[in-house]
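> no sequence on this one, just coordinates:
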């Protein structure tokens, strides 16, 4: 596997050469700036499905655009992906087969078969999946604290997005895959990323439709606890927000409302996690195995949903 040896941002080792795949709003606002600013990384290039957008983003970030993703893979040690999930799965598998480490976004795919193929391709490389709450400076330690506690009885997660609310204006509303797959696949991974490490893997999941694209999930967990999650991208603007709560023998615990310094900082911490995984060979808790499990649970929920009216 032709990759450079790297380490954390405080080391003197050569920086990890990373290629960015994707040019949309998330790549422009989060992935690109975080990679360009990270002291342990050299942002070596950008590829996108729209060459003109790739050229513009590369110029903004002070790097070069590539017309062919495989040409970019040949020049880097790792790829960071900001693409729709099923495009991500295919390209990330190609990069992994070329020996490139992976920094992915959630969900890793919307089909379990594609996620399993990606995991097989990435057997010899490090991987980290960017679940925002697992890397934000306020929520990451809170989740770890709850995971160490015992005796949880139930959990509740609500992620009520408003990007498709009447009158709302969001840069992400034009995303075809979000419009097609809805909240279950866009923000459902966020809810699971908090519930699973605290309550254990899901042993069963039941799903029901709510208003518009809203989905309600009921889960049983290996700990014996149960949880409920409500996810939406179409909530009224005044109803939007995120809340997570656990209740058990020690009482109730509410997730901090302020997550930290924002997604760029959180993504920088995900880059740190990838650097550590590359250096040590120790898988991160949010690696592709966890990403696959999230896809499997959401796919099971989707199969159980009644047809929309």
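Sure, I can see it. For clarity, every value in this text was computed on a predicted model and none was experimentally measured.
> From here on, just use CA atoms for contacts and neighbour counts.
Noted.
> What ranges does the stretch 151-300 of the chain have for its helices?
Per DSSP state H, counting those that start in this stretch, the stretch 151-300 of the chain carries helices over the ranges 176-186, 188-199, 263-280, 288-304.
> wait, which of these is closest to residue 214?
Among the helices of the stretch 151-300 of the chain, helix 176-186 comes nearest to residue 214, with 6.5 Å by C-alpha to C-alpha.
> tell me which residues in the closest one are buried?
178, 182-186 (16 or more other C-alpha atoms under 10 Å).
> Please tabulate the residues you listed in TSV, including the columns distance to residue 243.
Putting the buried residues of helix 176-186 into TSV (distance: C-alpha to C-alpha, whole Å) gives the following:
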residue	distance to residue 243
178	21
182	19
183	15
184	16
185	18
186	16
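> this is the other structure I want to compare:
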């Protein structure tokens, strides 16, 4: 499968390009970016072509991997799908439900495969744990904490879209990608409030009868950073194991999943439709945060344009 990379930022440099160039079943064909000089530099580093015209890249490849801000990703994913390219996407799929639905519709109409990269779902330990716990009945509640120090350390990921959207949209998708297959879909976002900085506390009611709480932050003190999920129920207590093998091997497994979905025609569990559902839940939480916090936090971590939350007409 010939694959092109869209994006030239830190994530593209540190994860996507090494994963694509090191994958035995992918032909890494080229790079396109919004900064031509950066695209040229990244392409030269991996011995591939730098494209000035993104549509020319679409015409030359079978698939694209995207390492761009969510809004840019969503619009380009639609164009790539319509050009017949399979999609290896990043989370969140899109910043609005409308844009996420457009990606899903374009992929379905074109008959292309899609995989959204939720890191824990492509790490062996966490992925096996999720599958095991999904088969265990009687979960009562869950607690997920995803605490980053992006804005309290010298992080290359303190990007404009993260400053605008905050932890809910950056690390919230990871937490949801773990909880949804275990506890079932979210029936209702029952509460969402801000804590320090961009910290968001979210309470979810799941279809399986359990509730969960999420604590999400990109402004945690560096010494407090880390992620964890704990389940409690009839079987006792279970904790998500660490995924210790890094982003590049996980991205290579996501590429394996895309290859399999493209070959068989069977959608992957983390396809664009799942990315849409995550976007719907994040939007419902953002609506609650905006409604309760707009007066106290004018202009901070803006949610962007209007969207439709789950359960609303």
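Ah, there it is. Being a predicted model, the structure only gives us computed values, none of them experimental.
> before we move on, the earlier item: so which of the helices of the stretch 151-300 of the first structure is the most surrounded?
For the helices of the stretch 151-300 of the first structure, average neighbour numbers computed from mean count of other C-alpha atoms under 10 Å are highest in helix 188-199, which has a mean of 24.
> ok, average deviation of that one from the second structure?
Compared with the second structure after fitting, helix 188-199 of the first structure has a mean deviation of 0.5 Å; criterion: mean C-alpha distance after the TM-score superposition for the first structure.
> whereabouts in the second structure does that helix align?
With TM-score structural alignment applied, helix 188-199 of the first structure matches the range 172-183 in the second structure.
> swap in stretch 84-95 of the first structure?
Going by TM-score structural alignment, stretch 84-95 of the first structure sits over residues 69-80 in the second structure.
> Okay, helices next: where are they in the stretch 1-150 of the second structure?
Using DSSP H, counting those that start in this stretch, helices in the stretch 1-150 of the second structure cover 10-11, 17-22, 36-46, 54-60, 70-82, 97-110, 124-134.
> Including distance to residue 180 of the second structure, could those helices go into CSV?
Formatted as CSV, the helices of the stretch 1-150 of the second structure follow (distance: least, C-alpha to C-alpha, whole Å):
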stretch, distance to residue 180 of the second structure
helix 10-11, 26
helix 17-22, 27
helix 36-46, 36
helix 54-60, 33
helix 70-82, 21
helix 97-110, 18
helix 124-134, 9
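> export those to CSV and tack on mean neighbour count and distance to residue 268 of the second structure?
As requested, those are arranged in CSV below (neighbours: other C-alpha atoms under 10 Å; distance: least, C-alpha to C-alpha, whole Å):
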stretch, mean neighbour count, distance to residue 268 of the second structure
helix 10-11, 15, 23
helix 17-22, 21, 19
helix 36-46, 18, 29
helix 54-60, 17, 22
helix 70-82, 22, 16
helix 97-110, 20, 13
helix 124-134, 17, 14
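> quick check: stretch 127-135 of the second structure aligns to which part of the first structure?
With TM-score structural alignment as the criterion, stretch 127-135 of the second structure aligns to 140-148.
> how far apart are that stretch and its match in the second structure?
Mean deviation of stretch 140-148 of the first structure from its aligned counterpart in the second structure after superposition (mean C-alpha distance after the TM-score superposition for the first structure): 0.9 Å.
> you'd agree residue 189 of the second structure is up against residue 285?
Yes. Counting by C-alpha atoms under 8 Å, residue 189 of the second structure does reach residue 285; the two are 6.2 Å apart.
> Return the residue of the second structure aligned against residue 262 of the first structure.
Per TM-score structural alignment, residue 262 of the first structure is aligned with residue 246.
> can you count the residues close to its match?
As a burial measure, residue 246 of the second structure scores 11 neighbours (other C-alpha atoms under 10 Å).
> Distance of it relative to residue 95 of the second structure?
To residue 95 of the second structure, residue 246 of the second structure is 26 Å away according to C-alpha to C-alpha, to the nearest Å.
> how near is the most centrally placed residue in the first structure to residue 284 of the first structure?
Most central in the first structure under C-alpha atoms, centre = their mean is residue 106, positioned 2.9 Å from the mean C-alpha point. Going from residue 106 of the first structure to residue 284 of the first structure by C-alpha to C-alpha gives 15 Å.
> again with residue 123 of the first structure
14 Å.
> Name the SS class of residue 307 of the first structure, please.
Secondary structure for residue 307 of the first structure, judged by DSSP: H, G, I helix; E, B strand; the rest coil, is coil.
> if I pick it, what's in contact with it?
For residue 307 of the first structure, the contact set (C-alpha atoms under 8 Å, 6 or more residues apart in numbering) is empty.
> cool, residue 161 of the second structure as well?
Counting by C-alpha under 8 Å, 6+ apart, residue 161 of the second structure has contacts 69-70.
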